[in-house]
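1. need a structure here:
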Amino acid sequence: METISFGIHFLLISMHTFIYRSSFPIKKESLFHFHEDPIGFKTLVGGTKGVEIIKAPKSLQVGEEVILKVTILPFWKQTWIAKHIAYEKNNFFQDNQEQGPFRKFLHTHCFLDSPEGVTSSILSDEIQIDYFLWPISRFFLFPILYFMFRKRHALTAKHFGVKPKLIFCRYS
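-> Got it, this is the predicted structure:
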């Protein structure tokens, strides 16, 4: 799949898109570099309870694969395979679930300029999601996604010694 132009990406957001957006008092290039560096993946995914990393990505480039073993229930684990399908340095990267617990899980990590100036940036995690019994399942998935991305943004901020400021969290 070709890299999606960043401007066009926003036109592709559907009604089943969960968005968690925070501002950070750091440059967007630094925020992107953290995600691009292996320490970013290890920090954000490695410490997650119930997630075992089988294969970590070597980069954010298109074609890289991530394989995780995730605990769904105490007695049920599932393999989750995601592949990076789009990348634009310092602007966004995107991974798509190829196998896993969801019917659809397309995650776009957006790095935006902040209206507060060049020393601030915005991280927007946007997940096009579909799960069994949608739209009912959207209600029990929301708190799971909310707490997961609140923790991920807090861990990102902790890496830089700053605090994130929640801007937006909801389905679009």
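2. rest of the way, CA atoms for contacts and neighbours
-> Noted.
3. helices and strands around the longest helix seen in the chain, which ones?
-> Criterion DSSP state H: the longest helix present in the chain is helix 137-160. Secondary-structure packing of helix 137-160 (3 or more C-alpha pairs under 8 Å, 6 or more residues apart in numbering; DSSP states H and E): strand 17-24, helix 38-45.
4. Please give the structure of this sequence too, so both can be compared:
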Amino acid sequence: MPIFEKRTRIAAPPEKVFAFHEEPDALERLTPPWEQARVVEKTGGIQVGARVVVEVRVGPVPLRWVAEHTQYEAGRMFQDTQRSGPFKRWVHTHRVDPDGAGGSYLTDHVEYELPFGALGRLGGSHFVQRKLERMFDYRHEVTRRACEEAPRP
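-> The predicted structure follows:
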């Protein structure tokens, strides 16, 4: 099963980085502007049992992506699992760990499986990896900027 992982050091304490992900508009802020994605439903934040429904496009085809939060450790990690959507399987773990110098490491770990078996892997693996790299580069940069900027008076 393919795995994608992105890790970034952020010069902000782990509590601040985790709190950013708990903000009500975090998902919208983390969605790259070039993605054709629209949040249509959210319930419960990021704690276990919370749910989000996003309308995405795979080429010209609109799909609903339903994700449920399946693990939560306050200040440290949360996980969402696709219940239905474009992947055969998708489990996304978000971790925030102290770096030992007052900052933190943000790690997004995604285990996924493409639909259509070998055909899906052959036709989509490279495309999906590139798309994930671009998307998580954007997400980590948005998070870094939001968490490192000085608080407004």
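5. TM-score of the superposition?
-> The TM-score (TM-score structural alignment, normalised by the length of structure 2) is 0.87; 145 aligned residues with a C-alpha RMSD of 1.7 Å.
6. follow-up on the earlier one: generate CSV for the helices and strands packed on helix 137-160 of structure 1, with distance to V51 of structure 1 as supplementary columns.
-> Below are these laid out as CSV (distance: least, C-alpha to C-alpha, whole Å):
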stretch, distance to V51 of structure 1
strand 17-24, 21
helix 38-45, 7
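7. In TSV: these, plus distance to K104 of structure 1 and mean neighbour count.
-> Shown next, in TSV, are those (distance: least, C-alpha to C-alpha, whole Å; neighbours: other C-alpha atoms under 10 Å):
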stretch	distance to K104 of structure 1	mean neighbour count
strand 17-24	11	22
helix 38-45	20	16
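8. Among the ones you listed, which comes closest to I167 of structure 1?
-> Checking these against I167 of structure 1 by C-alpha to C-alpha gives strand 17-24 as the closest, at 5.1 Å.
9. Residues in contact with the closest one: which ones?
-> Strand 17-24 of structure 1 is contacted by residues 114, 120-129, 142, 145-146, 149-150, 153, 157, 162-172 when judged by C-alpha atoms under 8 Å, 6 or more residues apart in numbering.
10. Where does the next helix or strand after that strand end up in structure 2?
-> Next along the chain after strand 17-24 of structure 1, taking DSSP states H and E as the criterion, comes helix 28-36. Mapped onto structure 2 using TM-score structural alignment, helix 28-36 of structure 1 spans residues 14-22.
11. Just give me how far that stretch sits from the chain centre.
-> 14 Å (C-alpha atoms, centre = their mean, to the nearest Å).
12. quick revisit: in the longest helix of structure 1, what counts as buried?
-> R138, L145, Y146, F149, R150, R152, H153, A154, L155, T156, A157 (16 or more other C-alpha atoms under 10 Å).
13. Pipe those residues into a markdown table and attach distance to E36 of structure 1 per row.
-> Below are the buried residues of helix 137-160 of structure 1 laid out as a markdown table (distance: C-alpha to C-alpha, whole Å):
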| residue | distance to E36 of structure 1 |
| --- | --- |
| R138 | 30 |
| L145 | 22 |
| Y146 | 23 |
| F149 | 18 |
| R150 | 20 |
| R152 | 15 |
| H153 | 15 |
| A154 | 17 |
| L155 | 15 |
| T156 | 12 |
| A157 | 15 |
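14. what range in structure 1 does the lengthiest strand in structure 2 sit on?
-> When structure 2 is parsed with DSSP state E, its longest strand is strand 61-73. Mapped onto structure 1 using TM-score structural alignment, strand 61-73 of structure 2 spans residues 76-88.
15. what's the average distance of that stretch to structure 2?
-> Aligned to structure 2 and superposed, stretch 76-88 of structure 1 gives a mean residue distance of 0.3 Å (mean C-alpha distance after the TM-score superposition for structure 1).
16. Please point out which parts of that stretch sit buried.
-> For stretch 76-88 of structure 1, the neighbour count (16+ other C-alpha under 10 Å) marks K77, T79, W80, I81, A82, K83, H84, I85, A86, Y87, E88 as buried.
17. The fourth one contacts D95, doesn't it?
-> No: contact criterion C-alpha atoms under 8 Å: I81 of structure 1 and D95 do not qualify, at 9.9 Å.
18. Residues contacting the helix or strand where D95 of structure 1 lies, please?
-> Element membership for D95 of structure 1 (DSSP H and E) is strand 92-99. With C-alpha under 8 Å, 6+ apart as the test, strand 92-99 of structure 1 has contacts from 6, 60, 79-87, 104-111.
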